[in-house]
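Trainee: 3D, please:
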Amino acid sequence: MKQILWGGATSASQYEGAFQVGNKGLDTQDCRPYLPRTSDATVKTRLLSFATINEAKVCQDIGQYPFRRGSKGYSHLHEDLELLKELGIDIYRFSISWARIFPHGDEKEPNEEGLKYYDEIIKVLKKAGIKIFITMNHYAIPLHLVETYGGWKNRKMIDYYMKFAITIMNRWKDDIDYWLPFNEINAGYFSPYNGVGLIKEDEKSYNQSDVFQSLHHQFVASAKVIQYGHKKVKGQFGCMIASFCYYAYTSRPEDNLKLIKDENINQWFCMDVLVRGYYPTYMFAFFREHDIHIYMEDEDKKILLENTSDFISFSYYSSSIITTEEAPQTAGNLVVTTRNPYLQSTKWGWQIDPIGLCTTLHKFYDRYQKPIIIAENGMGTEDVLELDFKIHDQYRIQYLQDHFEQIIKAQKDGVDIIAYCMWGIIDIVSAGSCEMDKRYGVIYVDGNNHGDGTYQRYKKDSFSWYQQFINQYHKEKEEER
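Mentor: Reported below is the predicted structural model:
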């Protein structure tokens, strides 16, 4: 039985900061404001219109826009990489900021200063023997492409994205172990601003034809990346969705039928296209029912069919409940769900379900028979920096231990697992709630929701626990040989 790679993950927009350093351009995440929570489990949402985007562009108060400072990782880069080396991880997943390479997204030539920043990260990781998992686009889209072309609903985005993708593939063609064209691609459906760069004109719902047209363009772009990558670069190419592990609330047939339909649209659709290479039949019924129309060029079907993913990956934080009846609600990863009475929740309302991760691994592997990377998992909650600069996060240690047990159990049951990447291995700004208080890492960053603090790094108790776990795991695997 092969050894699982144990690692961590961050994204450029949540970690780097330095939003105007090195010729970086504004991106969509730079324009998302911090809004205080209205309760333990909910966050206010603000309509992002062209008016609010214009407000963000001229606002000089960086404290209002947390992604502009992130964890100040840009200026703490070597310190953070040394901590990751000390931790002993096998694999590190991070993303490339599109707007750091092409500030407006449609330039003829890339920004060399941005490329050199990532050169340094890759050089250090390679020297340390840490495998590299690159997310090519993690939500953040150059703002100019959204304002000028309308985001991913415009087919021109494929060409601009491919120029960016080919630039970074050519730059690091021999250095990257795993490539991911899009983070949580299904977020384009349930979170269109983040996923596909659509901005609402008013209070109305998003135009669903625009949403699915945008997703189609991302499918084609992903397939074209794989087409190019298989010919020109080393490494494997995958796809990723946000997974939810749906359970029916009751044994009523209506609940179970709704589960199947919701799971198809929210969870399976995007991965079915990217792994199988064609649109599943259930989507054509969905399109008819909701009067959704998308345009495909003649070559699209061939490109999708011939350039499918080598591996699959997903984020998993909590499970979800499906019911046809009204029931108490709670929060989840960019979505809300029905509360599960059998589970405990974090302060943010995310339901803690380690067995759900094992269930998810089985369902994904049974459906696709492709090796799996758990691209994101972790516990987002408040941590306390004590007077002696210690952080006693036994709750996170328990969370990790319980989930790791289920991962190892799934592997013993026959699931082919490549790697596990702990989300926000270094504390980052939360993508869902735009705040620092919701922390995931084993490395504490001394900053708050408004940008106050030293931004010094401190090892949490979970740092030592994860370090010991990785060492012990590999020692036991070597002894088994």
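
Trainee: For the rest of this, base every contact and every neighbour count on C-alpha atoms.
Mentor: Will do.

Trainee: which residues touch the most centrally placed residue in the chain?
Mentor: For the chain, the residue nearest the mean C-alpha position is N183 (4.6 Å; Cα atoms, centre = their mean). N183 makes contacts with T135, M136, N137, H138, Y139, C239, M240, I241, as judged by Cα atoms under 8 Å, 6 or more residues apart in numbering.

Trainee: another one to check against the first:
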Amino acid sequence: MGKKLEFPKEFLWGGATAANQIEGAYDIGGKTLSAAEMTPYIELMDRSNPSETRKITKEILLESIDNKEGKHYPKRYGIDFYHRYKEDIKLFKEAGLKIFRMSISWTRIFPNGNDKTPNKKGLDFYKCVFEECKKQNLEVMVTINHFDLPLWAIEKNLSWTDKEMQENYLLYAKTVIDEFNEYVKYWLPFNEINLYAFTSKMLNDGLDEKNIMKTIISSYNDLHKLFVTQAKVIEYSKKYPNIKIGSMVADSTSYSLDCNPLNVIENQKMEHMKKFFYHDVMVRGEYPGYALRLFNELGVKIDKEDGDDILLKNNPVQFITFSYYMSGTHSVTSDEKTEGNFMKVGKNPFLKATEWGWQIDPIGLRYVLNQLWDRYQIPLFVSENGIGVLETLNENNTVEDDYRIEYLGKHFEQISEAIKDGVNVFGYTMWTPIDVVSAGTSEMSKRYGMIFVDYDDYHNGTGNRYLKKSYKWFKNFMETSEI
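Mentor: Modelled structure (predicted):
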């Protein structure tokens, strides 16, 4: 008999995905390309340091349109959720999931950006998906923009400081909220907003590798426009009292490498600017003093318009969500780094890491839940958490993924502990219930799901779904609360 965990009856257990990693059908129903679908598969030479192997630039993305070299673009095919969504949603429900976090593809709704009316075929597809979720009694959380910058924005070299980008996004966001508010209670305007501004800026302007700080500095104005645009979405959503708008931040939990006061203060600085800064603006509606000091020291001038400060103050998010995969250390006395989820952090000698260098730290999840609750006192939701592993089907058409069972169980235990600590955390969506194309490396080999999808990195295979051992374990956990 396993260990029984305590959770509120109404706790929302679920799974998370992204349109550009599952849908496929990139040229069906009027859809146009997004940046994600223009990213080629490049075999990794060093899994623990993928950024050294595959650097993506605007030029590489635009080359994908003609594709003269015949490269493979995995996110154009995903796992064919577009045609198999009923099968997948049924499997999610049978596993015991109560909520499905998914995203809508911007280019499926407004293929050309400046379309006078939304694409009906795109709206019809998502309505069918939401109807199926309703049929299966699955709550839905929607990310409006999950790392799928449209092709037209890249071609025009638009960034979030451009009015055209802001206005087209707002039209898109208002359209999907108007269309689907009766199906979707929880909305997230942007995925991992702390990473999005930087990566969007990097795609359009390129990255000066000798002066990465230059890109970081210039991205703060893009970030400000994201904050303001999100506040406008929240303001608009108030016409629908049944829906809630939350934030989504890639968590950057870190510890001081040791008790050297220099390292302690360095870690505090990092946590301020890599974590709390985003939450402070979106929850409290104002720029914190530590950020203003840094901006002054770096020569950053935030280009605010009249009314921006009032807009941010009057339209805070109603709940916080965050992705949590790993933790790291910070130090001024050590340069040993590991990489994960587009971040480089210091190695922790007390933690094990995945093949991709992501350090596994279940206790850190309890730590960050307490941090955020103590600081903000608004409902929390763990919107991404999971482990990517190289896997193949065995002779019984399953995967004996005991490591995933151990990973999930230990993280579930720490969420339970946080709830006992008094933290108001109301749900959890694992990344991901089903194998998907990796966001960072565009490979199928890095498998996160409880459901195996029969595709390799070049999309050879049947696409059929097979249940891993973790699927049956999770189903039992939903019934017994035992890990």
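
Trainee: Out of the contacts of N183 of structure 1, which comes closest to S49 of structure 1?
Mentor: Y139 (17.2 Å; Cα to Cα).

Trainee: what about the residue mapped onto E10 of structure 2 from structure 1, neighbour count?
Mentor: In structure 1, the residue matched to E10 of structure 2 (TM-score structural alignment) is Q3. When neighbours are counted by other Cα atoms under 10 Å, Q3 of structure 1 registers 13.

Trainee: What sits closest to Q3 of structure 1 if chain neighbours are left out?
Mentor: Nearest residue to Q3 of structure 1, sequence neighbours excluded (Cα to Cα, 6 or more residues apart in numbering): K477, at 6.9 Å.

Trainee: I154 of structure 2 reaches N204, doesn't it?
Mentor: Yes - I154 of structure 2 lies in contact with N204 (Cα atoms under 8 Å); the separation is 6.5 Å.

Trainee: what residues do those two have in common as contacts?
Mentor: Listed as contacting both I154 of structure 2 and N204 by Cα under 8 Å, 6+ apart are K58.

Trainee: what's the distance between the residue nearest to Q3 of structure 1 and I4 of structure 1?
Mentor: 10 Å (Cα to Cα, to the nearest Å).

Trainee: Mind checking which of these two has more residues around it?
Mentor: Set K477 of structure 1 next to I4 and count neighbours by other Cα under 10 Å: I4 wins out with 20 against 13.

Trainee: The more buried one reaches D416, doesn't it?
Mentor: No - using Cα under 8 Å, I4 of structure 1 is not in contact with D416; the gap is 9.3 Å.

Trainee: Burial check on S464 of structure 1, number of neighbours?
Mentor: Residue neighbour count, defined by other Cα under 10 Å, stands at 14 for S464 of structure 1.

Trainee: My error: substitute G299 of structure 2 in the last question.
Mentor: 10.

Trainee: And the strands in the stretch 351-483 of structure 2?
Mentor: Secondary structure of the stretch 351-483 of structure 2 (DSSP state E, counting those that start in this stretch): strands located at 380-384, 389-390, 425-431, 446-447, 451-453, 465-467.

Trainee: counterpart of M430 of structure 2 in structure 1?
Mentor: So M430 of structure 2 corresponds to M422, using TM-score structural alignment.

Trainee: make that K469 of structure 2, sorry
Mentor: Checking TM-score structural alignment: K469 of structure 2 goes with D461.

Trainee: now the residue nearest to its match when sequence neighbours are not counted: how far from D159 of structure 1?
Mentor: What sits nearest to D461 of structure 1 in space, not counting adjacent residues and going by Cα to Cα, 6+ apart, is H392, at 5.4 Å. In this view, H392 of structure 1 and D159 of structure 1 are 48 Å apart by Cα to Cα.

Trainee: re earlier: helix, strand or coil: sort out the residue nearest to Q3 of structure 1 for me.
Mentor: helix (DSSP: H, G, I helix; E, B strand; the rest coil).

Trainee: Please apply the same query to G8 of structure 1.
Mentor: G8 of structure 1 ends up strand, using three-state DSSP.

Trainee: tally of neighbours for it?
Mentor: So G8 of structure 1, with other Cα under 10 Å, has 27 neighbours.
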